[in-house]
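> Got a predicted model here, sequence first, then my questions.
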Amino acid sequence: MKGKVTALLTANYDIVKIEKGTIVTPKGFSAAGLHSGVKKQRNDLGAIFCNVPASVASVYTLNKMQAAPLKVTKESIAKEKKIQAIVVNSGNANACTGKQGLEDAYAMRKAAAKKFNIPEHYAAVASTGVIGLQMPMDKILSGISQLNPEQTNESAEQFNEAIITTDLVTKSTCYQAQINGRPVTIAGSAKGSGMIKPNMATMLGFVTTDAAIESDILQLALKEVTDQTFNRITVDGDTSTNDMVTVMASGQAENELLHPSHPEWQVFVQLLRQTCEDLAKMIARDGEGATKLIEVEVKGALNDEDAGKIAKAVVGSPLVKTAVYGTDANWGRIIAAVGYSEAVIDPESIHMFVGPIQMLRDSQPLPFSEEEATAYLENHEVKFTIDLQIGEGYGKAWGCDLTYDYVRINASYRS
């Protein structure tokens, strides 16, 4: 294990963050990224490759206008529930492109299979960028032929750059824990900063692990974790046509096959959850034009589902988001979002905090220092805590402030 590490104590086991870990840190994986010419500059085509057919799980956007690459990737996974390579382009979403777009997605898959000498159904494809433009397939196919994945952090970062669009920064994370006495590693890379709403997963996310686990079981874990992480972020309330999160497992950690009855199953689930939570928060923090990350923590709800509803309602409120941008401690906007969240509440029993400052006790307003509240809201990360005091339900959600720059960026997205 290379690089500085940070230990996270979770339950009765240690999870270790590998500070310099990347999507190629888990055994069996390599990556590549290059500039094919789809975008004017910066890398725009990348690949993740596994040296063996990997177990796979994937979740997709709930937008009914799903892009062609999602349809092709679903078909690949359904064939044998194994994949070995994912090829991704940015700059063009290949969405709402009709029959030609579907043919182009198949052509990408075929070219990837040829490049990596694997069956076509072992290749998956993904795209992100402008909707409604036909793919520049001459550039895409030429670029695929030049992809040469390597097991280096430099190649992983080239991939990270290849998948971003309006993102200001690349996003990756990596964790490790002992399972059956063997180090099991999970790493992830994601893109996303706009057209973000917690409604399935988010934008594009790619996770690699060397854990030994069957695809159906991996799918169960991903669904659980997605609901607690990627489904808990919002930037602007829009759900993309191309959202997809895919996990590949090489099995090369050589642990005993994981399943819900395995004594260390929760270690694996927590590894996956922490990886996905990191990526989700990075996406929220990097929201288009954003200056602040907002975290909403809800306690004492009737159940976890209601806690999640409230957290997402608050973090998604345009009025809350603009108040955070303006450092305005207008807590009435927060409590209003709690009320319209459709969760069960007792309107007379709510505690609420803006950072360390309590604003409500049993739904009664408390005196507070405007200067202290404004100073807190000037931080780059702000947290609201809501305690409903009616049950044991718990949940979090993440988002960002809404700024003038969000309008500027999206008013000229295609230029």
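Received the coordinates, thanks.

> Only C-alpha atoms from now on, for both contacts and neighbour counts.
Will do.

> how long is stretch 203-217 end to end?
Stretch 203-217 has its terminal residues 23 Å apart, counting by CA to CA, to the nearest Å.

> got it, and stretch 251-261?
18 Å.

> quick one: buried residues of that stretch?
251-255, 258-259 (16 or more other CA atoms under 10 Å).

> cool, stretch 149-158 as well?
Buried residues in stretch 149-158 (16+ other CA under 10 Å): 149-153, 155-158.

> repeat for stretch 5-16
Neighbour-count burial for stretch 5-16 flags 5, 14-16 (criterion: 16+ other CA under 10 Å).

> So Lys321, which state does it fall into?
helix (DSSP: H, G, I helix; E, B strand; the rest coil).

> so it makes contact with Tyr406?
No: if you go by CA atoms under 8 Å, Lys321 and Tyr406 don't touch, sitting 11.8 Å apart.

> Between the two, which is the more surrounded one?
Lys321 (26 against 17; other CA atoms under 10 Å).

> what's the most distant pair in the buried residues of stretch 251-261?
Gln252 and His259 (16.4 Å; CA to CA).

> now, among the buried residues of stretch 5-16, which is nearest to Glu371?
Val5 (38.1 Å).

> Which residue is the nearest non-sequential neighbour of that closest one?
Ile18 (4.9 Å; CA to CA, 6 or more residues apart in numbering).

> Distance-wise, check that neighbour relative to Ala212.
From Ile18 to Ala212 the distance is 20 Å (CA to CA).

> Helix, strand or coil: sort out Thr22 for me.
coil.

> number of nearby residues for it?
Neighbour tally, Thr22, other CA under 10 Å: 29.

> cool, Ile164 as well?
Ile164: 27 neighbours (other CA under 10 Å).

> another one to put next to it:
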Amino acid sequence: MAEQSKQLVRDKVIMLADGHVTTPAGFSAGGVHCGIRKRKLDLGWVRSEIPATTAGVYTTNTFQAAPLKVTQESISKENKIQALIVNSGVANACTGEQGLADAYQMRRLAAQAMDVSEDHTAVASTGLIGELLPMEKIEWGIQQINQADNNEVSRFESAILTTDTREKGIGVQVEVDGKTVSIGGAAKGSGMIHPNMATMLSFITTDAEIEAGALSTLLKDITNTSFNMITVDGDTSTNDMVLVMANGQAGNNQLKPGHPDWDVFKEGLTMVCEELAKEIARDGEGATKLVEVQVNGAVSEEAARAISKSVISSNLVKTAIHGADANWGRIITAIGYSGQQLNPDKVSIALGSIPVVESGMPVVFDEEQAKDYLLEDSITIYVEMGDGDGKATAWGCDLSYEYVRINASYRT
């Protein structure tokens, strides 16, 4: 009954064909090439017509970059953000006092250009670690914010990318109090992606009215089942953040747990985060396939998460999938070293619809059929533990020769 009820809620979320961070009412966005990168757009911004209730989740890396500190300080004042400025190409991480001063200057310049309070301005950076921001270039770029030609959402989605191969945008709509509420998002992420937030930025907007504490708790919960369930290469970075800005322009009554439409809004935000997370995994550096690992029957949800992340993080599993090799031994090994309570005699594994292990024992299967399946661009590995009700899904990608080429020459 619980699954049926959840599906009924999910059916109330409308996925938009062309959704973006500017889909919700009252948001604008744009981007410009200011010269940090050779040719690509490298400075982007999002602005709300009014200060928006904002929540954030940040990298767990001890070396937290200067922009994250400035953004957290801004949000801590009133839980409100009205404008966001993002640069790509230089991470402004491990840059000491000068880096922090540059992040504050970036905030001040952006606030002036977009006519908002400094305390209502967030800053984000992504790119090379250990280099100072070229502030003259950034200042010039910020001066271009009010030029109409630069204010297109596609320019923002492009400006935040590094080694990504495509822009990542999404939008959904739900009904709250009889009002149409929109939720939009954009993200970047391709390499240094691992559970617990890695080199990824995600910016989500909504015109819903929502209580600040409820939004913060909801974002943390959803992050644990979306952005924290993806991996590309096992590295965790210094700059990652997810921000959600809610400006209340839809005119609904304030959302919080207990509101009749809380579950519908939660499902809409979950869908946005999950789809962005999957797009990051699909666009992993050198990736040719999106890989999904579904674990069911674990002793707990926490155990299921750990097992699914152990499988999706295994380089041996990822290389086998890249080579279309149905080497289930690598999968069962990754399950075994996940550190979770399990009974090896109950574990079953399937590659798509093809069973390869049942109750801990190998199953005879058609190798050519399995190879054909693993040559597809989306692969699902099903794991049944047989120990309880815990379930979780993780996403990642294959590990290719191209990944090595990209990262061997990242600085050059």
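All right, it came through fine. Everything numeric in this text was worked out from a predicted model, so none of it was measured.

> where does the TM-score land?
After superposition, the two chains reach a TM-score of 0.96 (TM-score structural alignment, normalised by the length of the second structure), with 407 aligned residues with a CA RMSD of 1.5 Å.

> The residue nearest to Val5 of the first structure is in contact with Thr25, isn't it?
No: taking contacts as CA under 8 Å, Ile18 of the first structure lies outside contact range of Thr25: 9.1 Å.

> Comparing those two, which shows the higher neighbour count?
With neighbours defined as other CA under 10 Å, Ile18 of the first structure and Thr25 compare such that Thr25 has more, 27 against 22.

> What separation is there between that one and Val87 of the first structure?
Counting by CA to CA - Thr25 of the first structure and Val87 of the first structure are separated by 19 Å.

> wait, Thr73 of the first structure sits on Ala124?
Yes: using CA under 8 Å, Thr73 of the first structure is in contact with Ala124, at 4.8 Å.

> ok, those two, which is more surrounded?
Ala124 (31 against 24).

> For the more buried one, what is the corresponding residue in the second structure?
Taking TM-score structural alignment, the alignment pairs Ala124 of the first structure with Ala122 from the second structure.

> That match: what's it in contact with?
Listed by CA atoms under 8 Å, 6 or more residues apart in numbering, the contact set of Ala122 of the second structure reads 70-71, 74-75, 81, 83-85, 107.

> Restricted to strands, list these.
Mapping the contacts of Ala122 of the second structure onto strands (DSSP state E) picks out 81, 83-85.

> Tell me the one of these nearest Val383 of the second structure?
Leu84 (40.9 Å).

> Just list the residues touching the closest one, thanks.
By CA under 8 Å, 6+ apart, Leu84 of the second structure lies in contact with 45-47, 110, 121-124.

> With Trp262 of the second structure instead?
Counting by CA under 8 Å, 6+ apart, Trp262 of the second structure has contacts 255-256.

> All the helices of the second structure, in order from the start?
For the second structure, the helices defined by DSSP state H occupy 2-10, 66-78, 96-113, 135-142, 153-159, 212-225, 262-282, 301-313, 315-322, 328-336, 367-374, 401-408.

> tell me, the fourth one lands on which residues of the first structure?
Against the first structure, the aligned range for helix 135-142 of the second structure is residues 137-144 (TM-score structural alignment).

> buried set for the matching stretch?
Using 16+ other CA under 10 Å as the burial criterion, the residues of stretch 137-144 of the first structure that qualify are 140-141, 143-144.

> For Ala337 of the first structure, see how far away the residue of the first structure positioned farthest from its centre is.
Most distant residue from the mean C-alpha position of the first structure: Pro367, 38.5 Å away (CA atoms, centre = their mean). When distance is defined by CA to CA, Pro367 of the first structure is 21 Å away from Ala337 of the first structure.

> Also Glu264 of the first structure?
Glu264 of the first structure is 39 Å from Ala337 of the first structure, where distance means CA to CA.

> The strand ranked longest in the second structure aligns to what range in the first structure?
Ranked by residue count, the top strand of the second structure under DSSP E comes out as strand 43-58. With TM-score structural alignment applied, strand 43-58 of the second structure matches the range 45-60 in the first structure.

> buried set for that stretch?
Buried residues in stretch 45-60 of the first structure, counting neighbours by 16+ other CA under 10 Å, are found at 45-50, 52-60.

> Contact partners for the closest residue to Thr121 of the second structure other than its chain neighbours?
Take Thr121 of the second structure and drop its neighbours on the chain: the residue closest to it by CA to CA, 6+ apart is Ala83, 4.8 Å away. Taking CA under 8 Å, 6+ apart, we find Ala83 of the second structure in contact with 45-48, 110-111, 114, 116, 120-122.

> Ala83 of the second structure -> the first structure?
Checking TM-score structural alignment: Ala83 of the second structure goes with Ala85.

> Report the central residue of the first structure.
Ala280 (4.2 Å).

> What separation is there between the alignment partner in the second structure of that residue and Asp283 of the second structure?
In the second structure, Ala280 of the first structure lines up with Ala277, judged by TM-score structural alignment. Here the criterion is CA to CA. By it, Ala277 of the second structure lies 10 Å from Asp283 of the second structure.

> now swap in Thr53 of the second structure and tell me
Look at Thr53 of the second structure and Asp283 of the second structure: by CA to CA, they are 30 Å apart.

> What's the match for Phe159 of the first structure in the second structure?
So Phe159 of the first structure corresponds to Phe156, using TM-score structural alignment.

> Trp45 is in contact with that match, correct?
Yes: with contact defined as CA under 8 Å, Phe156 of the second structure counts as touching Trp45 (6.4 Å).

> so who does the closest residue to Gly30 of the second structure other than its chain neighbours touch?
Leaving out its chain neighbours, the residue that sits closest to Gly30 of the second structure by CA to CA, 6+ apart is Asn151, at 4.0 Å. Counting by CA under 8 Å, 6+ apart, Asn151 of the second structure touches 28-31, 145.

> Which one of those is nearest to Val347 of the second structure?
Using CA to CA, those come closest to Val347 of the second structure at Ala29, 48.4 Å.

> Trace that closest one over to the first structure, please.
Aligned by TM-score structural alignment, Ala29 of the second structure pairs with Ala31 of the first structure.

> tally of neighbours for the closest residue to Pro136 of the first structure other than its chain neighbours?
Of all residues not flanking Pro136 of the first structure in the chain, Val38 sits nearest, at 6.9 Å (CA to CA, 6+ apart). Residues lying near Val38 of the first structure (other CA under 10 Å) number 22.

> if I look at Val38 of the first structure, how far off is Gly192 of the first structure?
Val38 of the first structure sits 18 Å away from Gly192 of the first structure, taking CA to CA as the criterion.

> Likewise for Leu271 of the first structure?
Separation of Leu271 of the first structure from Gly192 of the first structure (CA to CA) stands at 22 Å.
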